[in-house]
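Engineer: Next input, structure requested:
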Amino acid sequence: MTTPVGLVWAEASGGVIGADGGMPWHVPEDLAHFKSLTMGEPVVMGRRTWESFPDRFRPLPGRRNIVVTRRSDWSADGAERASSLAEALELARATAPDRVWVIGGGALFREAMAIADRLEVTELDLVVDGDTFAPDRSAWDIADEGAWATSRTGIRYRFLRLTRPA
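Structural biologist: Sure, this is the predicted structure:
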């Protein structure tokens, strides 16, 4: 059996997931949720997502960090390079994890939607400008819809788990 693939992201109104190489919000509860989902499992990300993390969080601790980039000479301490999503998944699955998590960015999410079985989305009740957007998830089924809560930073949010329609 193939190791399942999940996608995890936070999105503001209009599907915004990023702006200028980062997230235009701070919701500590979302970061804790992300950590609890991905801890101990391989995470696959694009190079710009890797570069968006503050130095002190690179590599993401407790997870195998696999970075997809077309730059053949790219390397970073604590990260493995893959030239494609397929190669990244092959690397990730070599250790027989329970799940592989794709964590960004937008282009990698769109490509991985075809093979994912689960989406973990933090919806933010927030309107912000952005330049990176979540893939369309309208055809997916909501398996778990958390209640709206308010972050200690004042932003309303809720966690959604979506599954591929039968």
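Engineer: from here on, contacts and neighbour counts on C-alpha atoms
Structural biologist: OK.
Engineer: could you say what helices and strands the helix or strand where Thr122 lies packs with?
Structural biologist: Assessed by DSSP states H and E, Thr122 sits inside strand 118-124. Counting contacts by 3 or more Cα pairs under 8 Å, 6 or more residues apart in numbering; DSSP states H and E, strand 118-124 packs against strand 5-11, strand 156-163.
Engineer: Please report how far the residue of the chain positioned farthest from its centre lies from Ser83.
Structural biologist: Farthest-out residue of the chain from its mean C-alpha position, per Cα atoms, centre = their mean: Asp73, at 24.3 Å. The spacing between Asp73 and Ser83, counted by Cα to Cα, to the nearest Å, is 11 Å.
Engineer: Repeat that for Gly104.
Structural biologist: The value you get for Gly104 to Ser83, if Cα to Cα is used, is 15 Å.
Engineer: likewise Leu60?
Structural biologist: For Leu60 relative to Ser83 (Cα to Cα), the value is 20 Å.
Engineer: Now show me the structure for the sequence below, then we'll compare the two:
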Amino acid sequence: MTLTLIAAAAENNALGKDNQMIWHLPDDFKRFKQITTGHYIIMGRKTFESFPRPLPNRTHVIITRQEDYKAEGCIVVNSLNAAIAACPQDEEVFVIGGGEIYKQSIDRADKIELTKVYDTSPEADAFFPDIDPKKWELAEEVFHPKDEKHAYDMAFQTWLRK
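Structural biologist: Alright, predicted model coming up:
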């Protein structure tokens, strides 16, 4: 299995506040959809509950401490280990948040697909963990300047474990 973290984070590693994203970046959404469609996606319960409905064409694996939590059509587990075990072992699997799940999984990940959002350090209550340059190598970076649909400059980064 290739375990990949996928996120959009500000320069201060901010991900979101009050279970909401802090920006609207359509090309980041497109990239997320393109990369994760057809795959298993692992997330915390709060991240799952931030969606209006399950994301189409993906298998949702939800981590929660709530023993009786149910989500129709989704796999519900109580730990990161159980989430990883519930996924196919011969495919790429994506961790999509939130901050606590990223923190638990970064040392087990093989790859990070990060949208780095520049020129903003918003107030947040969820953060992406620091990427240690001793453990990770920036393999690809594609800059995306701000435009009429994107309020911020950003870069699509692919990090690989050294």
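Engineer: tm score of chain vs chain?
Structural biologist: Overlay of the two chains. TM-score (TM-score structural alignment, normalised by the length of the second structure): 0.92; 158 aligned residues with a Cα RMSD of 1.2 Å.
Engineer: before we move on, back to that, what would the helices and strands packed on strand 118-124 of the first structure look like in a markdown table with mean neighbour count and distance to Ala32 of the first structure?
Structural biologist: Output for these, formatted as a markdown table (neighbours: other Cα atoms under 10 Å; distance: least, Cα to Cα, whole Å):
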| stretch | mean neighbour count | distance to Ala32 of the first structure |
| --- | --- | --- |
| strand 5-11 | 22 | 12 |
| strand 156-163 | 19 | 12 |
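Engineer: Would you mind giving those as JSON lines with distance to Leu124 of the first structure added?
Structural biologist: Putting those into JSON lines (distance: least, Cα to Cα, whole Å) gives the following:
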{"stretch": "strand 5-11", "distance to Leu124 of the first structure": "6"}
{"stretch": "strand 156-163", "distance to Leu124 of the first structure": "4"}
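Engineer: Could you say which one of the ones you listed comes nearest to Met39 of the first structure?
Structural biologist: Closest to Met39 of the first structure of these is strand 5-11 (Cα to Cα; 12.6 Å).
Engineer: The closest one vs the second structure, mean deviation?
Structural biologist: Averaged over the aligned pairs, strand 5-11 of the first structure sits 0.3 Å from the second structure after superposition, using mean Cα distance after the TM-score superposition for the first structure.
Engineer: okay, that strand sits on what stretch of the second structure?
Structural biologist: Aligned by TM-score structural alignment, strand 5-11 of the first structure falls on residues 3-9 of the second structure.
Engineer: got a list of what the most centrally placed residue in the first structure touches?
Structural biologist: Centroid-nearest residue in the first structure: Ile103, 2.1 Å away (criterion: Cα atoms, centre = their mean). Taking Cα atoms under 8 Å, 6 or more residues apart in numbering, we find Ile103 of the first structure in contact with Leu7, Val8, Trp9, Val43, Val44, Met45, Phe109.
Engineer: So which residues of the first structure form helices?
Structural biologist: 28-38, 47-52, 85-93, 106-112 (DSSP state H).
Engineer: Nearest approach to Asp125 of the first structure belongs to which of the ones you listed?
Structural biologist: Once these are compared by Cα to Cα, helix 28-38 is nearest, at 12.9 Å.
Engineer: rewinding a little: closest to Asp117 of the first structure among the contacts of Ile103 of the first structure?
Structural biologist: For these, with Asp117 of the first structure as the reference and Cα to Cα as the criterion, the closest is Leu7, at 8.5 Å.
Engineer: What range does stretch 26-46 of the first structure cover in the second structure?
Structural biologist: Aligned by TM-score structural alignment, stretch 26-46 of the first structure corresponds to residues 24-44 of the second structure.
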